[in-house]
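Visitor: This is the structure alone, sequence omitted:
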């Protein structure tokens, strides 16, 4: 049985500041590094055959922590990057609301219809992430694969795999270093775990 373990990266400064990160290359905070260490210790007990990651530092460094624990290499792929937010990148949620009120309302209510200035469309994010996901599945039949990516990208992947509409985007949440497990059974994909952060329960 092919199994995907899809994980969001650890905490960044911009996560704390509620800034749109998108394609900006923001590193992990000290807490984010600790989250990644705890994630690595937990995933050590899984039989992971291969590790793929977004090429952005916050995801790649999270993946590296796990890879070190498992004595493996990380395969980078830019198709696992976060959605590019164009003009919104670097702005806080409050600043976006103030400067792009109409676009923000659409993003929050109908994200699949949002046309953020100079940004990717949500459907384009889903198309590129599913392209690499389908490749990974084809190349690793019967294996367990770890994929480290970003919140919006992961939600797009899960909705796509489960054949759910992008209008359901806000019905899924993804916390830092959350674990999502999807098993490909004889009758199709099954979500076994969603947004699991049990490894962070005792974090200070």
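Guide: Everything's here; your move. Keep in mind that what you see is a predicted model, and the values were worked out from it rather than measured. Numbers count the residues shown, from 1 in each chain.

Visitor: only C-alpha atoms for contact and neighbour calcs from this point on.
Guide: Fine.

Visitor: all strands for the chain, in order.
Guide: Using DSSP state E, the strands found in the chain span residues 2-8, 50-53, 74-76, 144-149, 179-185, 188-196.

Visitor: residue contacts, the nearest residue to residue 120 once chain neighbours are set aside?
Guide: Once flanking residues are discounted, residue 120 sits nearest to residue 84: 5.4 Å by C-alpha to C-alpha, 6 or more residues apart in numbering. Residues counted as contacts of residue 84 (C-alpha atoms under 8 Å, 6 or more residues apart in numbering) are 22-23, 119-120.

Visitor: Use this one as the comparison:
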């Protein structure tokens, strides 16, 4: 009795477009991000699912609310679905972070799973929170389907976790804004299995409809 988890990345934000590290700080969806969230909502109208969850950070909540407005599902925020806290690096572009905090940025970029960014957290801490949350949802909605709006960093960690890719291995895959990713949770052994990754066909369909 697997549970289907449709994991969505929030729409593009102002800081995404500026290549700024967001972490637990927030930036509103820009016009493109709003369009992306609405495209997700339009796709989900024809999908049967039992519940809608999201990170409690504003960009994920805004994306989820746009989905809710079309599907009628209540939005349930959960802090365990947050992006990794990046502490003193938050709000900086990568170039600014490298210049102002060279040692910290180097450690962050190296990807060691237990490295804690000052005033932030490690990837292993964030992954533990996310897996705990998804396992709980998998049991709560056993045999069903739920939608979860979360963040690029969390999705990247879950991708690696499900495929056994070390956290420090160079990233050779994309994590797209408003990307549609499906993981199946198997309650009998607690495993997450990747089914679909990075599907953005709803975005191109919306673009065609707008022309």
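Guide: Thanks, I have it. In this text, all values refer to a predicted model and were calculated from it rather than measured experimentally.

Visitor: Which of the contacts of residue 84 of structure 1 are still contacts in structure 2?
Guide: By both residues aligned by TM-score structural alignment, their matches' C-alpha atoms under 8 Å, these still in contact after alignment to structure 2 are 22-23, 119-120.

Visitor: okay if I get the residues you listed as CSV plus neighbour count and distance to residue 172 of structure 1?
Guide: Shown next, in CSV, are these (neighbours: other C-alpha atoms under 10 Å; distance: C-alpha to C-alpha, whole Å):
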residue, neighbour count, distance to residue 172 of structure 1
22, 22, 18
23, 15, 21
119, 17, 21
120, 17, 20
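
Visitor: How about the spatially most central residue of structure 2, nearest residue that isn't a chain neighbour?
Guide: Structure 2 has residue 151 as the residue nearest its centroid, 2.3 Å off, counting by C-alpha atoms, centre = their mean. Excluding its sequence neighbours, the residue lying closest to residue 151 of structure 2 (C-alpha to C-alpha, 6+ apart) is residue 9, at 5.1 Å.

Visitor: same deal with residue 116 of structure 2?
Guide: Once flanking residues are discounted, residue 116 of structure 2 sits nearest to residue 122: 4.3 Å by C-alpha to C-alpha, 6+ apart.

Visitor: Just give me the neighbour total for residue 17 of structure 1.
Guide: Using other C-alpha atoms under 10 Å, residue 17 of structure 1 has 12 neighbouring residues.

Visitor: OK, contacts around it?
Guide: Taking C-alpha under 8 Å, 6+ apart as the criterion, residue 17 of structure 1 is in contact with residue 92.

Visitor: counterpart of it in structure 2?
Guide: Correspondence of residue 17 of structure 1 to structure 2, assessed by TM-score structural alignment: residue 18.

Visitor: Looking at the strands of structure 1, which one is packed in the most?
Guide: strand 144-149 (a mean of 27; mean count of other C-alpha atoms under 10 Å).

Visitor: Superpose on structure 2 and give me the mean offset of it.
Guide: Average distance, strand 144-149 of structure 1 versus aligned residues of structure 2 after superposition (mean C-alpha distance after the TM-score superposition for structure 1): 0.5 Å.

Visitor: who does that strand touch, helix- and strand-wise?
Guide: Strand 144-149 of structure 1 is packed against strand 2-8, strand 50-53, helix 57-70, with contacts defined by 3 or more C-alpha pairs under 8 Å, 6 or more residues apart in numbering; DSSP states H and E.

Visitor: 10 Å instead, please
Guide: Under the contact criterion of 3 or more C-alpha pairs under 10 Å, 6 or more residues apart in numbering; DSSP states H and E, strand 144-149 of structure 1 touches strand 2-8, strand 50-53, helix 57-70, strand 74-76, helix 122-139, strand 179-185.

Visitor: Mean deviation, the first one versus structure 2?
Guide: Using mean C-alpha distance after the TM-score superposition for structure 1, strand 2-8 of structure 1 ends up 0.5 Å from its aligned counterpart in structure 2, as a mean over the superposed pairs.

Visitor: The fifth one too?
Guide: Its match in structure 2 and helix 122-139 of structure 1 itself, once the structures are fitted together, sit a mean 0.8 Å apart by mean C-alpha distance after the TM-score superposition for structure 1.

Visitor: helices or strands next to that helix in the packing?
Guide: Helix 122-139 of structure 1 makes packing contacts with strand 2-8, strand 50-53, strand 144-149, helix 151-161 when contacts are defined by 3+ C-alpha pairs under 10 Å, 6+ apart.
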